[in-house]
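Asks: model this:
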Amino acid sequence: MERSTCIVVASNDRTASLWDIGTARVVATLKHDLEINSANFDASGVAVVTTSQDQLAKVWDVASGEVLASVAHSNSVYAAAFDPSGELIVTASDDKTASVWEAATGSKVCTARHEHAVYSASFDVSGARFVTASRDSSASVWDALTGAKLVTMKHRDRCMNSAFDATGKRVVTASFDKSATVWDAVSGTKIFTAKHSNLVFSAAFNVLGTHIVTGGDDFAAKVWDIASGKEVSTLRHKDRVYKAAFDPTGSRVITASADSSAGVWDASTGTQLLTLKHCRGVLDAAFDASATLVATASEEGTAAVWRVESGERLLSCRHEATVNSVAFS
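Replies: Alright, predicted model coming up:
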């Protein structure tokens, strides 16, 4: 299947569905025994990893829909990501651990331990390190082969997500302490802190690593210039913002909100370019690699694909329960 022609949709109905955008057809249905929390492609788009409350993460072949590997935690698995090569996955679990596994075999490479649930885990650009975010109010960087802890970054309340920039030199974290922070990934030194007036759910870099966008419980997403520490723009919703992310060019932002909408915005001016409406809260949203399409995931049990230029809805992907995540190949 060609790159960027497919999306994967993860739902509480215990399935993740693979859709061909061009034909608007389901090409595979991926099943777990309990609710599916997330689903993501590898960099080449040939494999998907799903995570579930059934305590498993599964790696799937996109072309056949067959399971390639299944790995087990001792509690719900919240998130998983491939390394850049597609050879490894890292999983984040409510069992207080994140683990690295061989994607082809499910063999465990290493385990990292927190003091409470781990909400997110992802690799750096080299695949040599991964970063975790935990309910124990910390984020940590780990060696992906040995599981050795390299650095710890501390917040004052639970840390909801963390990610490296494109160079691997910096990490951004989002926390319930009403802040998002940019850190030096090697020393753990705090570089910049962005403040909201309520909980922060989401934080992400632009492709150049010069700006971050944050989403919070104060009904806003905010774009920040890291070097100056200044707020560039505020993107306002009518309810909490669960997710905010830049497009691949860094010029636009997508937001997902509990106000039953997703927004596409000009990152520098804060002008809203599109309002994409659902019937219930939008939990996730993402741009495709070309920045011409966006996908949204809603509590109403629907994911949708939209054309950025016109706001036209190209595809509606229906599930029998809340859709938690959506991702492009």
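Asks: when you work out contacts or count neighbours from here on, use the C-alpha atoms and nothing else.
Replies: OK.
Asks: list the contacts for I89?
Replies: Neighbour list for I89: A80, A81, F82, D83, V100, W101, E102, A103 [criterion: Cα atoms under 8 Å, 6 or more residues apart in numbering].
Asks: run the last query once more with 6 Å
Replies: By Cα atoms under 6 Å, 6 or more residues apart in numbering, the contact list for I89 reads A81, F82, V100, W101, A103.
Asks: could you do V46 as well?
Replies: Contacts for V46 (Cα under 6 Å, 6+ apart) come out as V62.
Asks: circling back to that earlier point, closest to V182 among the contacts of I89?
Replies: Using Cα to Cα, A81 is the member of the contacts of I89 that lies nearest V182, at 20.9 Å.
Asks: hmm, who's touching whichever strand or helix holds that closest one?
Replies: Following DSSP states H and E, one finds A81 within strand 77-82. Contact with strand 77-82 is made by 37-38, 42, 51-53, 55, 88-93, 119-120, 122, as judged by Cα under 6 Å, 6+ apart.
Asks: one more, please, to line up against the first structure:
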Amino acid sequence: MASCSTARSLFYMNDDQAISPDSRLAATGSEDIILWDVKTEQIITRWDYPSYVWSLAWSPKTGRYLVSTHGDGSILIWDIVGRERIANLNQHGRAVTAVAFTPDGQRVIPASEDRSLIVWNPISGSKQGVLQGHDSRATSFAVAPDNTWKASLGFDETLIEWDLTTLKSRKTIATPMGTHAVAISPDNHRFALDAGLLAREGPACALVNYHDQHASSFTFTRDGRKLYGGGRRLLRVWDASNGRRLESVPAEEADAMSLSPDETRLVTGDLKGQLTLWRTQPLQPLVTIPAHEARIKQVAFAPDGQTIASVGDDKKLKLWQTQPLRFLKDIGEHSAPVLAVAFAPDGQQIAGGGQDRSVRVYTRRQTWFGRRWANDGLRLVTGSSEGLVWRWDVATQQKVNALKVGDSNVRSVAFSPNGEMLVGTSSDPMLRIWRAAEKASLIP
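Replies: Sure thing, here's the model as predicted:
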């Protein structure tokens, strides 16, 4: 096997959260599995299992099934409609650390610390075959867009291409030491690794070679023709068909990057906690702003391209306006560094995954169920989903304080005609009335 250049190793993280294809449901896992209604943020059901959850994945298109993998080697299939477990595929001797459905939803392929890759039919629960070839556990895998083959990457510094019809390996390619992530280009012709770009055919060596320079982030264009990569204070663009470097510009070490939906802009997040917005044609920086107090781990464009989400080692999830690039709000905070962020397809929910193995789903904009102006136009009250009635100073556009209604949603609020009284209703049967100038019951 031919060998390629060495790249600095990355940490490998297992996901334990997933949003359904229609963005209506979210599943989270740790000691148990919780199914959530994304819109109401309420728990639909909770499934207990005695072994820790390592990863979750939804069946594509319909989202009828959810698969979970566990530390005891179990792979559980859950029927979302029936709210029940329909299969326990337990033939692994060690923890199953990652799982994915094939794009057609007909097969489930997990990766286990016992080094085996078993292909399952998720409906019948039947084993279709075992893919064995790595000398150590697989750290990452990807299924080709045409569903006919997959690639797996192992700690043994090999990439194996598998035929999903025969369940046999087609080829084995040596990869640089510390390579932990793999993706397949949309045209099926190339592998993108954190160490470079690999051609499926021809010499088994990277077309794009980082020459011992760590690739801390990369992304393909949708048509698979270009690859953007960041590392060692350079941002580069390659022709993915032949590995020819198209552009290279100085940049801070970018650990995160995301292309806008129309691919005219690129956002990067660096080790200093800065966000940089780039024009892609030609590649040039538009603006750089301080964003986080520590390294930025991941960034994501919203589907409409008007908002960016960023997360980092400062434990925060933040939202940014893109034109011009400016801060919108801190939308959430975890108890440990936040490593991943993603928008739901409709753009209205955002999921953040943390090093504390928690996932939190946020609404894109805080929900206000009612708002009323005082007749003098100088005061505003709003009711929120957190059971609070907020009072605002209109001149400064700042919150002054809040009345605690309870734990239920505030449905409406109103001033009396003379502006002296305030009334609020919530999801419970209570009607609450306050003096508008009252201070005693307000939350500072």
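Asks: kindly provide the TM-score of these chains.
Replies: Once the chains are laid over each other, their TM-score by TM-score structural alignment, normalised by the length of the first structure reads 0.75; 304 aligned residues with a Cα RMSD of 3.9 Å.
Asks: picking up where we left off before, where in the second structure does the helix or strand that the strand holding A81 of the first structure is followed by fall?
Replies: Where DSSP H and E defines the elements, the next helix or strand beyond strand 77-82 of the first structure is strand 88-93. Counting by TM-score structural alignment, strand 88-93 of the first structure falls onto residues 107-112 of the second structure.
Asks: go through the contacts of strand 77-82 of the first structure and give me the one with the most neighbours.
Replies: With neighbours defined as other Cα atoms under 10 Å, the most crowded of the contacts of strand 77-82 of the first structure is T51; it has 32 neighbours.
Asks: ok, and the closest non-adjacent residue to it?
Replies: Distances taken as Cα to Cα, 6 or more residues apart in numbering place A57 nearest to T51 of the first structure, at 4.4 Å, with adjacent residues excluded.
Asks: do the same with N209 of the second structure
Replies: Nearest non-adjacent residue to N209 of the second structure (Cα to Cα, 6+ apart): G196, at 5.3 Å.
Asks: next one: D136 of the first structure
Replies: D136 of the first structure's closest residue in space is H116 (Cα to Cα, 6+ apart), at 5.0 Å.
Asks: that neighbour matches what in the second structure?
Replies: Alignment note (TM-score structural alignment): H116 of the first structure maps to S136 of the second structure.
Asks: report the angle between the axes of the strand holding A81 of the first structure and strand 88-93?
Replies: 160 degrees (axes from the mean of the first three to the mean of the last three Cα atoms, to 10 degrees).
Asks: post-alignment, strand 77-82 of the first structure versus the second structure, mean distance?
Replies: Averaged over the aligned pairs, strand 77-82 of the first structure sits 0.5 Å from the second structure after superposition, using mean Cα distance after the TM-score superposition for the first structure.
Asks: in that strand, which residues are buried?
Replies: V77, Y78, A79, A80, A81, F82 (16 or more other Cα atoms under 10 Å).
Asks: map K169 of the first structure onto the second structure.
Replies: Match for K169 of the first structure (TM-score structural alignment): H189.
Asks: now do the closest residue to that match other than its chain neighbours against N147 of the second structure, distance only.
Replies: Leaving out its chain neighbours, the residue that sits closest to H189 of the second structure by Cα to Cα, 6+ apart is R200, at 5.6 Å. Here the distance between R200 of the second structure and N147 of the second structure works out to 16 Å (Cα to Cα, to the nearest Å).
Asks: follow-up on the earlier one: for burial, what's the neighbour tally of the match of K169 of the first structure?
Replies: With other Cα under 10 Å as criterion, H189 of the second structure counts 15.
Asks: and the strands in the stretch 101-250 of the first structure?
Replies: Applying DSSP state E, counting those that start in this stretch to the stretch 101-250 of the first structure gives strands spanning 108-113, 118-123, 129-134, 138-143, 149-154, 159-164, 170-175, 179-184, 190-195, 200-205, 211-216, 220-225, 230-236, 241-246.
Asks: distance from the first one to the middle of the chain?
Replies: This means strand 108-113 of the first structure. Centroid displacement of strand 108-113 of the first structure relative to its chain, using Cα atoms, centre = their mean, to the nearest Å, is 21 Å.
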